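Enquirer: requesting a structural model of the entry that follows:
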Amino acid sequence: MRDFGVGFGYLMKGQRWVAGHGRWFGFGLLPGLVTLVLYAAALFGLVTFADDLIAWATPFADDWSSPWLETFRGALTALLFALGLFLSVITFTAVTLLVGQPFYESLSEQVDRTEGGDVPSSGLSLWRELWISARDSLRILLRVVLWGVLLFACGFIPVVGQTAVPLIGFCVSGFFLTEELTAVAMQRRGIDLKRRLRLLRARRTAVLGFGVPLVLAFLVPFVAVFLMPGAVAGATLMARELAPAPDTGSGDVPGDAAPGEDGSVAAGAAPPPVAWPEPGQGPRR
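Expert: Reported below is the predicted structural model:
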């Protein structure tokens, strides 16, 4: 549970960071406001047409007597709406990060800058970064959909479906939500999706401590918009601990031979010295 508190601490530190940097808070609100309008319209449509959709999908129950028909379709409608909320929490972040890529990239860089050390840069063009973000978000979405279908099916299990399944759903949402948020900082550090997931699984409890409270907060209307800038800042602070320092300069890798002027590696060359941090300083990023 201590690691859970560590993750929650990063979430709070991120909110405090944007509270102390008001200009960046306002800057980070813009993408969330745009995405909120789109998602509000989608959820309104789901609520409006959910009953008709369930009735269309279950024609075999038309002849059932009351109260079985109403109970059955009412339960399916509730599960459909819960699935919609489950997907919206995850995809809201992905879509907001995609829409606000330049905004959150700048915010994340500013967090790194104020925390000291090197400010990593991917060196990629904006369009290349958008393509990578969209591709990775689609991969995460596929994972989320598989989890959503599994949890939706498990929801029919008596007792378990009403107790353990919602809890697991919040944990799954929190994990993937944290992945989406830390992707902003980790992508700048040259860490791909597969490696990001490995790093996050190694600190699963801390990741849940960051993501699960955020998922619960995102269920409150409009809260997601106001928490997004601080969530990105907090995820950047978490990424600074989880991710190793990026390669900088000539591209040397500690322990490998130093490249020559033409980029080749001299046979038998000694490894470059490792720059250890001064006492009292954190690891170099």
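
Enquirer: could you use CA atoms for every contact and neighbour count after this?
Expert: Fine.

Enquirer: and the helix or strand harbouring Thr178, how far out from the chain middle?
Expert: Assessed by DSSP states H and E, Thr178 sits inside helix 164-188. Its chain's C-alpha centre and that of helix 164-188 lie 5 Å apart, by CA atoms, centre = their mean, to the nearest Å.

Enquirer: direction-wise, compare the helix or strand that that helix is followed by with helix 164-188 and give the angle.
Expert: Counting by DSSP H and E, the next helix or strand C-terminal to helix 164-188 is helix 193-202. Per axes from the mean of the first three to the mean of the last three CA atoms, to 10 degrees, the angle that helix 193-202 makes with helix 164-188 is 130 degrees.

Enquirer: here is a second sequence; please produce its structure as well for comparison:
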Amino acid sequence: MRDFGVGFRYLVRGQKWVGRHGRWFGFGLLPGLVTLVLYVGALIGLGYGADDFTGWATPFADDWGSPWQGLFRGFLTGLVFCFGLFLAVITFTAVTLLVGQPFYESLSEQVDRAEGGDVPESGLPLWRELWISARDSVRVLLRVALFGILLFACGFIPVVGQTVVPAVGFCVSGFFLAEELSAVALQRRGVELKERLAMLRGRRAMALGFGVPLTLSFLVPLVAVFLMPGAVAGATLMARELTGESADLDDRDDADDAPGHAAPAPAPVRPPAGK
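Expert: Model prediction:
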């Protein structure tokens, strides 16, 4: 639970960071807004075309009488739209990160710069970074899809399927969401996907503390767009701890609260020349 709290506090710190740097908050909103417009347009198109698609896919039902044809195709139309909505939810973050790669790279670098120390740079051309990001996103989505199929099957188990399975599903989504967001900073440090997953598995509770509340927040329409800049900032701070570039938040607090801990002395004030 201690590590879970650390992850949640990194999420909060990221939101506070962009709140104090309004220009970077607005800068980080742009990719989410662009992706949102694209997804809304795609879902509207799906809503208009799902009925035609189900009619084309079920020619065997052309001769069915009323009301069975309408009920059957109406059910399939709703299923197609729900599946499209599900895909939109699980891919929104990955697509937003891909669309906003240059934006979020700049935001992440600014967070590193504000925290002090060296600012890592990948040294790769933009097209190469986009290719690596897209490739890793597909690998993560395949893992999420496999977990989704397994959890869907477990959902038919009485009681467990209605209680434990949804909780596990949120944990799985939260873990991989933390991976996708921290990848912005870790990829710039040359950390590959397998190593990133190993890092997060080593601090699984911290990853869940960061990702699960964010996953729950993303269920509210439009919230994902406004939380993305702060989520990238918080994931950058968390990545700094994973790579040993900064101390654990609790370690900092313990040091601040320790007996005998004193605030740093102010810099001496030199008198003006000639006095």
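
Enquirer: fetch the TM-score of the aligned pair.
Expert: Put the two chains on top of each other and the TM-score (TM-score structural alignment, normalised by the length of the second structure) is 0.77; 244 aligned residues with a CA RMSD of 3.2 Å.

Enquirer: which residue range of the second structure does the helix holding Thr178 of the first structure align onto?
Expert: Aligned by TM-score structural alignment, helix 164-188 of the first structure falls on residues 164-188 of the second structure.

Enquirer: that stretch vs the first structure, average distance?
Expert: Average distance, stretch 164-188 of the second structure versus aligned residues of the first structure after superposition (mean CA distance after the TM-score superposition for the first structure): 0.7 Å.

Enquirer: can you give me the buried ones in that stretch?
Expert: Under the neighbour-count criterion of 16 or more other CA atoms under 10 Å, stretch 164-188 of the second structure has 165-166, 169-188 buried.

Enquirer: who touches that stretch?
Expert: Stretch 164-188 of the second structure has contacts (CA atoms under 8 Å, 6 or more residues apart in numbering) with 93-94, 97, 101, 104-105, 108-109, 120-122, 137, 140, 144, 147-148, 151, 154-155, 192-193, 196-197, 200, 204, 207-208, 210-216, 231-232, 235-236, 238-239.

Enquirer: same question, stretch 31-44 of the first structure
Expert: By CA under 8 Å, 6+ apart, stretch 31-44 of the first structure touches 84, 88, 92, 95-97, 99-100, 103, 222, 224-226, 228.

Enquirer: so which of those is the most crowded?
Expert: Compared across these, Leu97 has the highest neighbour count, 27 neighbours, by other CA atoms under 10 Å.

Enquirer: helix or strand for Thr93 of the second structure, which one?
Expert: For Thr93 of the second structure, the host element (DSSP H and E) is helix 68-99.

Enquirer: what about Trp138 of the first structure, neighbour count?
Expert: Quick fix: residue 138 of the first structure reads Leu, not Trp. With other CA under 10 Å as criterion, Leu138 of the first structure counts 14.

Enquirer: what of Ser133 of the second structure?
Expert: Per other CA under 10 Å, the neighbour tally for Ser133 of the second structure reads 22.

Enquirer: which stretch of helix or strand covers the nearest residue to Leu85 of the second structure once chain neighbours are set aside?
Expert: In space, Leu85 of the second structure comes closest to Leu43 once its chain neighbours are excluded; the distance is 7.3 Å by CA to CA, 6 or more residues apart in numbering. Element membership for Leu43 of the second structure, per DSSP H and E: helix 22-57.

Enquirer: got it, and Val119 of the second structure?
Expert: Val119 of the second structure belongs to no helix or strand when elements are defined using DSSP H and E.

Enquirer: I appreciate the help and will end here.
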